[in-house]
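J.: no sequence on this one, just coordinates:
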């Protein structure tokens, strides 16, 4: 085992960037006294919403159905009773990459009968270059900090012993924070007069904050403490 002096440091990077994608959730519902009618209305409104979303082509990066339910609504809450209605719900999830059409899409979805729109939740793609850039900056800061410590002692760095995400070095028991992105800004969807397209809502993308932190240990020459 080497007896060379060790310098242990932490490097961190915090980046503020524009979002790359926006997540939307759409709940399409129906409510009828007859189960079959509730299903029929639900199928119609679900197809209407899907056709609308698909009309935006490549602007919508991802589209999927998150779930569906048909629930009987009872007349009495505390005991079994006659069913007064059936409520159907389809949950649609989509990812929008083109923010130029986002405001229009939100309001048009909100104009679909019995549709509830949630979002947008702003974010970055999982493989975004921003995360790599933050990691590189954190590593560079660790090197610069270690070099500054060495120079202050009249020494110089000679090698790297270990480099890891914060909390993952061999002598650390605590768990470090991973790079995260925030934040989500809710957008309301309004209706429109019969026979007209609703006006597009103006949505301002929320700044994403990405953090990366590393821990590093370097060997150094003997310090000049004289």
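T.: Now that the structure is in, tell me what you want to look at. Quick caveat: nothing in here was measured; it's all calculated off a predicted structure.
J.: CA only for contacts and neighbour counts going forward, please
T.: OK.
J.: this protein: strands as residue ranges?
T.: For the chain, the strands defined by DSSP state E occupy 6-17, 21-32, 60-74, 83-96, 115-123, 157-165, 208-220.
J.: make TSV from those and add mean neighbour count to it.
T.: Output for the strands of the chain, formatted as TSV (neighbours: other Cα atoms under 10 Å):
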stretch	mean neighbour count
strand 6-17	18
strand 21-32	22
strand 60-74	15
strand 83-96	19
strand 115-123	21
strand 157-165	16
strand 208-220	22
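J.: could the ones you listed be laid out in a markdown table, adding distance to residue 40?
T.: Listed next are the strands of the chain as a markdown table, based on distance: least, Cα to Cα, whole Å:
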| stretch | distance to residue 40 |
| --- | --- |
| strand 6-17 | 45 |
| strand 21-32 | 9 |
| strand 60-74 | 11 |
| strand 83-96 | 10 |
| strand 115-123 | 15 |
| strand 157-165 | 53 |
| strand 208-220 | 41 |
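J.: adding another structure so you can compare the two:
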């Protein structure tokens, strides 16, 4: 085993970037005294929401159904089986790539009957170049820091022993979904709603590495 001096350091990089996508959670609901009617209403409202989302074409990057439930609502303190209504819910997850239509899409979705919209949650794509740049800068910082330590001791770096990724990730303070619209009012309201102004939130990306380098003997005299 080599007895060359070792210098162990940590390199870190913190980058700010504009978000690349925005995520919405669209909750479509129905509640009727009859099970079949509740299901029919849910089907109609789900189709209306999907048609509206689909009308934005490539501006919407992805549309996914996150879940569907039909739940009997039992009367309070009554015997089992005494059902007062049936409630249906569909969750639609929407990923929007074109922020110029986001405010309009949110308000139009919220204007649909018995629809709730949560979001937007701003984000970067998983393959975003920002993550690569953060990792590279963290490695470069580790090298620069090790060189500074070596120079302070009158030594110089001679080789790399180990470089380990401490992990890439969004800042822990990343935003949570915010409810922008509660359940919409009764159908038949005149005109289209005014689009809400949305300002994209800057994304913080952190990367850190740990590295060990060999060095020449220090000048401790």
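T.: Perfect, I can see it now. Quick caveat, the model's predicted, so the values are computed rather than measured.
J.: looking at the strands of the first structure, which is nearest to residue 194 of the first structure?
T.: If you check each of the strands of the first structure against residue 194 of the first structure by Cα to Cα, strand 115-123 wins as the nearest, at 15.6 Å.
J.: what's residue 219 of the second structure aligned with over in the first structure?
T.: Taking TM-score structural alignment, residue 219 of the second structure has residue 224 as its aligned residue in the first structure.
J.: where is the longest helix in the first structure?
T.: Secondary structure of the first structure per DSSP state H: the longest helix is helix 129-152.
J.: who touches that helix?
T.: Residues outside helix 129-152 of the first structure that contact it (Cα atoms under 8 Å, 6 or more residues apart in numbering) are 7-15, 156-157, 179, 210-216, 218, 220, 223.
J.: stretch 193-212 of the first structure too?
T.: Against stretch 193-212 of the first structure from outside (Cα under 8 Å, 6+ apart): 12-19, 102-108, 111, 122-124, 130-131, 134-135, 138, 177-185, 187, 189-192.
J.: list the buried residues in it.
T.: By neighbour count on 16 or more other Cα atoms under 10 Å, the buried set for stretch 193-212 of the first structure is 198, 200, 201, 203, 205, 206, 207, 208, 209, 210, 211, 212.
J.: how about the third one, what's its match in the second structure?
T.: What that stands for is residue 201 of the first structure. Aligned partner of residue 201 of the first structure by TM-score structural alignment: residue 196.
J.: for its match, give its distance to residue 106 of the second structure.
T.: 8 Å (Cα to Cα, to the nearest Å).
J.: what do the two both touch?
T.: By Cα under 8 Å, 6+ apart, residue 196 of the second structure and residue 106 have no common neighbours.
J.: name the residue closest to the centre of the second structure, please.
T.: residue 123 (4.6 Å; Cα atoms, centre = their mean).
J.: go ahead and confirm that one touches residue 20.
T.: Yes. Residue 123 of the second structure is within contact range of residue 20, at 6.1 Å (criterion: Cα atoms under 8 Å).
J.: tally of neighbours for residue 191 of the first structure?
T.: 16 (other Cα atoms under 10 Å).
J.: nearest residue to it in space, ignoring adjacent ones along the chain?
T.: Distance criterion Cα to Cα, 6 or more residues apart in numbering; nearest residue to residue 191 of the first structure, sequence neighbours excluded, is residue 111 at 4.8 Å.
J.: neighbours of that neighbour, just the number please.
T.: Look at residue 111 of the first structure: counted by other Cα under 10 Å, it has 22 neighbours.
J.: so who does it touch?
T.: Contacts of residue 111 of the first structure by Cα under 8 Å, 6+ apart are 189, 190, 191, 192, 198.
J.: show me what contacts the third one?
T.: With contacts taken as Cα under 8 Å, 6+ apart, residue 191 of the first structure has the following neighbours: 107, 110, 111, 198.
J.: could the residues you listed go into JSON lines alongside distance to residue 50 of the first structure?
T.: Listed next are these as JSON lines, based on distance: Cα to Cα, whole Å:
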{"residue": "107", "distance to residue 50 of the first structure": "15"}
{"residue": "110", "distance to residue 50 of the first structure": "13"}
{"residue": "111", "distance to residue 50 of the first structure": "13"}
{"residue": "198", "distance to residue 50 of the first structure": "18"}
